[in-house]
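okay, predicted coordinates and the sequence, questions at the end:
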Amino acid sequence: MANPTAAAGVDPRAGANAALASRWAKPAVFTLCLVPLVWTMWLAYTGELGAEPVLESVKASGLWALRFLLIALALTPLRMLTGVAGLARFRRMLGLFAFFYATVHLSTYIGLDQFFDWAAIWKDIVKRPYITVGMGGFLILTALAATSTDGMVKRLGGQRWRALHRCVFVAGLAGCLHFIMLVKGWQTAPLVYALICIGLLAFRRWPIRLGRRKDPQAGRVSVRTRPAAAPRSGEAPAPRFPDGSSPARRS
């Protein structure tokens, strides 16, 4: 039985683009991005974060920072593979949420874990390599967040702005390395995050060529057609069907 959606000529990508372009799409995504923070706060309030709630809060916020960063990096490959151009609207928002959760991660560590003991914090940064790597990634995210506005794009210029924001992959790799060095022994989860980040970087460096050229704005596949040959002088033009095809092609 034929698919009724296909029979009606409805492009699912057009529906997805329309949904993502609606006025409610960004508020809905914004609200969803706050769910992990609200859930962690609720667990802390109800005493369900375990014996070390501060440490669990630090871990949870850091993990969500890495997740949002990888999701933001995955939007471009998803847009290229699916043709849903509306995904690009949320790349900046998700990147800023990665910076937000990284800030919560660092603030919880400084304020609730170390109680603003700057001497102890500095010793941790110097003595523990995973903290040094994490701080490096956070500094990169800070620079990217500070230059994420349209005004900064104009000030820096498109070429310099793009060169700076390619460092987001360095921040992602630093976050994954921070996670790997933090856990004890070789565990599966940190390695999975690292492989995802490396895969996204490889896709960005060597994107998959689908063999068809996609319109980045409409998300539709454009097909190159050969222009019809012009009639010779004094020769009547060849007959054509209303769609421009030749009768010889249909025979």
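Received, thanks.

switch to C-alpha atoms for all contacts and neighbour counts from now on
Noted.

show me where the stretch 101-250 of the chain has strands.
Applying DSSP state E, counting those that start in this stretch to the stretch 101-250 of the chain gives strands spanning 213-214, 221-222.

export those strands as JSON lines, with columns for mean neighbour count.
Listed next are these as JSON lines, based on neighbours: other CA atoms under 10 Å:
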{"stretch": "strand 213-214", "mean neighbour count": "14"}
{"stretch": "strand 221-222", "mean neighbour count": "12"}
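
I'd like these as CSV, with distance to residue 86 appended.
Shown next, in CSV, are the strands of the stretch 101-250 of the chain (distance: least, CA to CA, whole Å):
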stretch, distance to residue 86
strand 213-214, 14
strand 221-222, 15
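
nearest to residue 94, out of those?
With respect to residue 94, and counting by CA to CA, the nearest of the strands of the stretch 101-250 of the chain is strand 213-214 at 24.4 Å.

and residue 192, how many neighbours does it have?
Residue 192: 12 surrounding residues under other CA atoms under 10 Å.

leaving out chain neighbours, which residue sits closest to residue 114?
The shortest distance from residue 114 to any non-neighbouring residue, by CA to CA, 6 or more residues apart in numbering, is to residue 121 (7.0 Å).

what about versus this one:
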Amino acid sequence: MALNPTPRQLSLFKSLVFLLALLPFARMVWLTYTGQLVEPLEFITRGTGDWTLYFLCISLAVTPLRRFTQWNWLIKLRRMLGLFAFFYAALHFTTFLWFDHFFDVQEMWKDVLKRPFITVGFVAFILLIPLAVTSTNGMVKRLGGKRWQWLHRLIYVIAPLAILHFWWMKAGKHNFAQPILFGSIVALLLLIRVAFAWNKRVKSARMAKAATPVHSA
């Protein structure tokens, strides 16, 4: 059943989602400022990475949820959710550059090239940057709809890379429960997209066949 909120209701809902998305960051700042964390560096690094994955999964879930529920207004939340994935990814990268290397870019590059899980995470972050930069309506018009869509399909590469980064990081502790969970969610969401694309192609082929005139001998 379709649910169609009014523009005012949608605006209020978007504001609520925005504030909720900032809560994890606000919590990290508060707990660090008040000295309530035993290992603040590890907590912040882990937390920003986890929330990057959460928002990647949530943003990937928007399209399937919209199609299943016919709540087309959900598409208006996807851009903001994707930007929050980038926001937490940028914080995650900043903590790595700051806490691990004290902003020594040369040492950071050595680490990126030396450790595969960091290499993969770094590539995923770099690929996120053009998606964030081109998230405005102006960039959509400048690039053109088709080129913009092709560019933003990088998310289908970024999400698996982020999972692989998380998997390799957890492999050192032989803790695979969370990577398997995140990996399963991302795999399911991507498979749903494949199913949608296949179904669309089949329908298009049938319509084209039906529109083709039959010539009698």
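In hand now; what should we look at? The structure presented is a predicted model; accordingly, all values stated were derived computationally and were not measured.

ok, back up a step: out of the strands of the stretch 101-250 of the first structure, nearest to residue 194 of the first structure?
In terms of CA to CA, the element of these nearest to residue 194 of the first structure is strand 213-214, at 29.6 Å.

tell me which of the strands of the stretch 101-250 of the first structure sits nearest to residue 79 of the first structure.
That would be strand 213-214 among the strands of the stretch 101-250 of the first structure, by CA to CA, at 10.1 Å.

which residues sit in contact with residue 161 of the second structure?
Residues counted as contacts of residue 161 of the second structure (CA atoms under 8 Å, 6 or more residues apart in numbering) are 120-121, 123-124.

give me that answer again for 6 Å
Applying CA atoms under 6 Å, 6 or more residues apart in numbering, one finds that residue 161 of the second structure lies in contact with residue 124.

could you find the counterpart of it in the first structure?
Residue 161 of the second structure maps onto residue 174 in the first structure, with residues paired by TM-score structural alignment.

now swap in residue 182 of the second structure and tell me
Aligned partner of residue 182 of the second structure by TM-score structural alignment: residue 193.

same check, this time on residue 108 of the second structure
In the first structure, residue 108 of the second structure lands on residue 121 (TM-score structural alignment).

ok, now residue 89 of the second structure?
Using TM-score structural alignment as the criterion, the counterpart of residue 89 of the second structure in the first structure is residue 102.

how about the contacts made by the nearest residue to that match once chain neighbours are set aside?
Nearest in space to residue 102 of the first structure, with sequence neighbours left out and distances taken as CA to CA, 6+ apart, is residue 65 at 5.1 Å. Going by CA under 6 Å, 6+ apart, residue 65 of the first structure touches 98, 101-102.

of those residues, which belong to helices?
98, 101-102 (DSSP state H).

and the residue mapped onto residue 32 of the second structure from the first structure, how far from residue 60 of the first structure?
Under the alignment defined by TM-score structural alignment, residue 32 of the second structure corresponds to residue 44 in the first structure. Remark: distance between residue 44 of the first structure and residue 60 of the first structure (CA to CA, to the nearest Å) = 11 Å.

which one's the longest helix in the second structure?
helix 177-211.

name the residues of it that come out as buried.
Within helix 177-211 of the second structure, the residues that count as buried by 16 or more other CA atoms under 10 Å are 179, 182-183, 185-186, 189-190, 193.

adding distance to residue 199 of the second structure, write those out as JSON lines.
Output for the buried residues of helix 177-211 of the second structure, formatted as JSON lines (distance: CA to CA, whole Å):
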{"residue": "179", "distance to residue 199 of the second structure": "30"}
{"residue": "182", "distance to residue 199 of the second structure": "26"}
{"residue": "183", "distance to residue 199 of the second structure": "24"}
{"residue": "185", "distance to residue 199 of the second structure": "21"}
{"residue": "186", "distance to residue 199 of the second structure": "20"}
{"residue": "189", "distance to residue 199 of the second structure": "15"}
{"residue": "190", "distance to residue 199 of the second structure": "14"}
{"residue": "193", "distance to residue 199 of the second structure": "10"}
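
show me the helices in the stretch 1-150 of the first structure, by range?
Per DSSP state H, counting those that start in this stretch, the stretch 1-150 of the first structure carries helices over the ranges 4-7, 12-20, 25-45, 53-82, 91-108, 118-127, 129-146, 150-156.

tell me which of the ones you listed lies nearest to residue 178 of the first structure.
Across the helices of the stretch 1-150 of the first structure, residue 178 of the first structure has its closest neighbour in helix 129-146 (5.0 Å, CA to CA).

just give the closest residue to residue 190 of the second structure, not the sequence neighbours.
In space, and not counting its chain neighbours, residue 190 of the second structure is closest to residue 156: 7.4 Å by CA to CA, 6+ apart.

what's the burial count for that neighbour?
Neighbours of residue 156 of the second structure (other CA under 10 Å): 15.

surely residue 62 of the first structure meets residue 104?
No - in this structure residue 62 of the first structure lies outside contact range of residue 104 using CA atoms under 6 Å: 8.0 Å.

between those two, who's got more neighbours?
residue 62 (23 against 19).

trace the more buried one over to the second structure, please.
Using TM-score structural alignment, the equivalent of residue 62 of the first structure in the second structure is residue 49.

contact partners for that match?
residue 92 are the contacts of residue 49 of the second structure under CA under 6 Å, 6+ apart.

for residue 95 of the second structure, see how far away it is.
For residue 49 of the second structure, the distance to residue 95 of the second structure equals 10 Å [CA to CA].

what's the burial count for residue 135 of the first structure?
Counted by other CA under 10 Å, the residues lying close to residue 135 of the first structure total 19.

before we move on, what about residue 13 of the first structure?
By other CA under 10 Å, the residues close to residue 13 of the first structure number 17.

try residue 182 of the first structure
16.

what does the one 3 residues further on give?
For residue 185 of the first structure, the tally of surrounding residues (other CA under 10 Å) stands at 8.

I'm done for today, thanks for sticking with me.
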